[in-house]
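S.K.: 3D, please:
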Amino acid sequence: MAQHAPPARGARLGRAVGASGSGSTVSGVVLLLPGTSRFTPGPVRALARALGRAGGAEGLVAHTLPHGAGAVREEQARWAADEAVRRYGDVPVCLAGYDAGGLAALRAAGHEAVNSVLALAPCLGRADGAGSPEPVKQLAGRQVLIVHGTNDARSDPEDSFLLAARAKKANRSTCRFEVHSDGHSLAEHQAEVVALAVDFVLGAVCSGRYSRPVADALAAPPPLGLRMPLASGFGRSLRR
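M.R.: You can find the predicted model right below:
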């Protein structure tokens, strides 16, 4: 199969949100990877709209990929990163995923165009005695943010903490926020989650600047920077 062809059925970039015009007007790309079901989108739709509003003037483009699962989701992420480079040139790419999309974003982070990864309530399988832990070497050199609700009944938040702890050893630019009392969909504090995600993406892809909480989380040693509480009202008074 030719390298430019989609490796999995349904692999495509969704409609562009944000900067428009020729490729020369685009300075960065966010690839949004939803979960397995279109009926449980989590914060992805709200995040796409917020990125379009906040990042369009800075040349940021966001594309939402189709829903998928497992290895198909991971292949879609890698194909989409290739397609972003083909379409927009040598610009930084952020993989931002929720649920199974969060896991795919983490796994596909080794793509040479990817400079940052955002994983929202990633579905991780804790390795048993016969299995291997999720790899983290591909996260080296990337900016990484993991966000997880403390009441997530579908994906154990402790699994993402353990992954973040291992990732931090390979990559100091890793942080993790906990959304207290929120579940897998991150619906109860969606506004704060979206504001945090936008702040991280704009900093990683466009400006290189982060709000104080994100900067502190990236700089803090473990476990402090990996169990940062997401404050109620985050984003209301941010000044970039």
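S.K.: please make it C-alpha for all contacts and neighbour counts, starting now.
M.R.: OK.
S.K.: next, count neighbours for Ser185.
M.R.: 21 (other Cα atoms under 10 Å).
S.K.: now name the helix or strand holding Leu145.
M.R.: Element membership for Leu145, per DSSP states H and E: strand 143-149.
S.K.: can you check His63 too?
M.R.: Going by DSSP H and E, His63 is part of strand 60-64.
S.K.: and the contacts of the host helix or strand of Ser116?
M.R.: Assessed by DSSP H and E, Ser116 sits inside strand 114-120. Applying Cα atoms under 8 Å, 6 or more residues apart in numbering, the set of residues contacting strand 114-120 from outside is 81, 92-99, 101-103, 105-106, 109, 141-148, 197, 201, 204-205.
S.K.: here's the other one to compare against:
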Amino acid sequence: MSVSARQEPSALVLPPDVRAPEAVVLVLHGGREHGESAPRAWNLAGLRMRPFVRRIKRAYAPRGVAVAQVRYRCRGWNGARADAARDAREALDQLAPRIGDAPVVLVGHSMGGRAALRVADHPSVRAVVGLAPWCPKGEPVTQLRDRDVVLLHGDLDRTTDPAASADYAARAVAAGARAGLLLMSGGDHAMLRRAGAWHSLTTRTVGGLLGLGPLPDTVARSLRRHGG
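M.R.: Got it, this is the predicted structure:
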């Protein structure tokens, strides 16, 4: 087969044994502002999400929840191209016929959080959990109407701005989302400080958003809906 005839790898990474799940958690790792080369298979941003994948699987796979991941074609966002969001939407399109009406919760870190928030208007998506998300000024929010949006951000983050996440959450509420920000005291961008708290809170939040248990009290208190 010629190089030009080869197919690009799928944007969706889903275990082959998944059949008719009750729900799906789609995980999106971080990246860079610019970069057109493909991420390496064992890139650090991807490895950072593995503990989240393991915890969510352990907690909810017995209850019919599948965990999938987005495979990026490029390691960067790349300006108006928004490559990570394009890949996220393609992954959702590939996932939809396999899961029917099952709801999807997106869990994205940094650039992956930005991509998850951008594609939250996809019909399969019920909610988004953004971990230290990259929310630049002017980032759109209208696509979040009628979605649940939980942003977790370390107060010591020096890579993405917790204040920007607060502004984004407020604008999301004004656009009709049920949205909130929870600051992780002592948390950094890489989610290495207090890693266990990040993993536990994210897992319990996912379960609450899927109706598989109560939302953590701190998360529930942070959520607001426009006019609510």
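S.K.: starting at the chain centroid, how far to the strand holding Ser116 of structure 1?
M.R.: Its chain's average C-alpha position is 4 Å from that of strand 114-120 of structure 1, according to Cα atoms, centre = their mean, to the nearest Å.
S.K.: list the buried residues in the helix ranked longest in structure 1.
M.R.: What stands out as the longest helix in structure 1, according to DSSP state H, is helix 70-88. Residues 72-85, 88 are the ones in helix 70-88 of structure 1 that count as buried (16 or more other Cα atoms under 10 Å).
S.K.: what's the answer for stretch 200-212 of structure 2, then?
M.R.: Across stretch 200-212 of structure 2, burial judged by 16+ other Cα under 10 Å covers Leu201, Thr202, Thr203, Arg204, Thr205, Val206, Gly207, Gly208, Leu209, Leu210.
S.K.: again with stretch 158-177 of structure 1
M.R.: Of the residues in stretch 158-177 of structure 1, those buried (16+ other Cα under 10 Å) are 159-168, 170-177.
S.K.: try stretch 11-27 of structure 1
M.R.: Applying a neighbour-count criterion of 16+ other Cα under 10 Å, the buried positions in stretch 11-27 of structure 1 are Ala11, Arg12, Leu13, Ala16, Val17, Gly18, Ala19, Gly23, Thr25, Val26, Ser27.
S.K.: out of those residues, list just those in strands.
M.R.: Among the buried residues of stretch 11-27 of structure 1, the ones falling in strands (DSSP state E) are Val17, Gly18.
S.K.: need the max-distance pair from the buried residues of stretch 11-27 of structure 1.
M.R.: Taking Cα to Cα as the measure, these span a maximum distance of 24.6 Å, between Ala11 and Thr25.
S.K.: now do the contacts for Ala80 of structure 1.
M.R.: Listed by Cα under 8 Å, 6+ apart, the contact partners of Ala80 of structure 1 are Ala11, Arg12, Leu13, Leu31.
S.K.: what lines up with it in structure 2?
M.R.: When structure 2 is aligned by TM-score structural alignment, Ala80 of structure 1 is paired with Ala91.
S.K.: all strands for structure 2, in order.
M.R.: 12-13, 23-28, 65-70, 104-109, 125-131, 148-154, 178-184, 224-225.
S.K.: do you know which of these lies nearest Asp217 of structure 2?
M.R.: Nearest of the strands of structure 2 to Asp217 of structure 2, taken as Cα to Cα: strand 178-184 at 10.9 Å.
S.K.: against structure 1, where does the closest one fall?
M.R.: The alignment of strand 178-184 of structure 2 onto structure 1 (TM-score structural alignment) spans residues 173-179.
S.K.: tell me what angle the longest helix of structure 1 forms with strand 93-98.
M.R.: 150 degrees (axes from the mean of the first three to the mean of the last three Cα atoms, to 10 degrees).
S.K.: now the angle from helix 70-88 of structure 1 to strand 28-33?
M.R.: 160 degrees.
S.K.: now do helix 70-88 of structure 1: distance to the chain's middle.
M.R.: Distance, stretch centre to chain centre, for helix 70-88 of structure 1: 14 Å (Cα atoms, centre = their mean).
S.K.: from Arg204 of structure 2, how far out is the match of Ala80 of structure 1?
M.R.: 24 Å (Cα to Cα, to the nearest Å).
S.K.: and Ala153 of structure 1, how many residues sit next to it?
M.R.: Using other Cα under 10 Å, the number of residues around Ala153 of structure 1 comes to 11.
S.K.: let me redo that: Glu8 of structure 2
M.R.: So Glu8 of structure 2, with other Cα under 10 Å, has 8 neighbours.
S.K.: which one in structure 2 is aligned with Arg45 of structure 1?
M.R.: By TM-score structural alignment, Arg45 of structure 1 lines up with Arg50.
S.K.: neighbours of that match, just the number please.
M.R.: When neighbours are counted by other Cα under 10 Å, Arg50 of structure 2 comes out with 13.
S.K.: re earlier: now find how far off-centre the strand holding Leu145 of structure 1 is within its chain.
M.R.: 7 Å.
S.K.: mean shift between it and structure 2?
M.R.: Compared with structure 2 after fitting, strand 143-149 of structure 1 deviates on average by 0.8 Å (mean Cα distance after the TM-score superposition for structure 1).
S.K.: can you tell me what part of structure 2 that strand aligns to?
M.R.: With TM-score structural alignment applied, strand 143-149 of structure 1 matches the range 148-154 in structure 2.
S.K.: who's in contact with Val150 of structure 2?
M.R.: Neighbours of Val150 of structure 2 in contact, by Cα under 8 Å, 6+ apart: Val128, Val129, Gly130, Ala179, Gly180, Leu181, Leu182, Val219, Leu223.
S.K.: got a list of what the last one touches?
M.R.: Contact partners of Leu223 of structure 2, counting by Cα under 8 Å, 6+ apart, are Val149, Val150, Arg178, Ala179, Gly180, Leu181.
S.K.: now structure 1: which of those match?
M.R.: Listed in the original numbering, the contacts of Leu223 of structure 2 still in contact in structure 1 are Arg178, Ala179, Gly180 (both residues aligned by TM-score structural alignment, their matches' Cα atoms under 8 Å).
S.K.: from the residues you listed, which single one is nearest Val70 of structure 2?
M.R.: Nearest to Val70 of structure 2 among the kept ones among the contacts of Leu223 of structure 2: Ala179, at 23.3 Å, using Cα to Cα.
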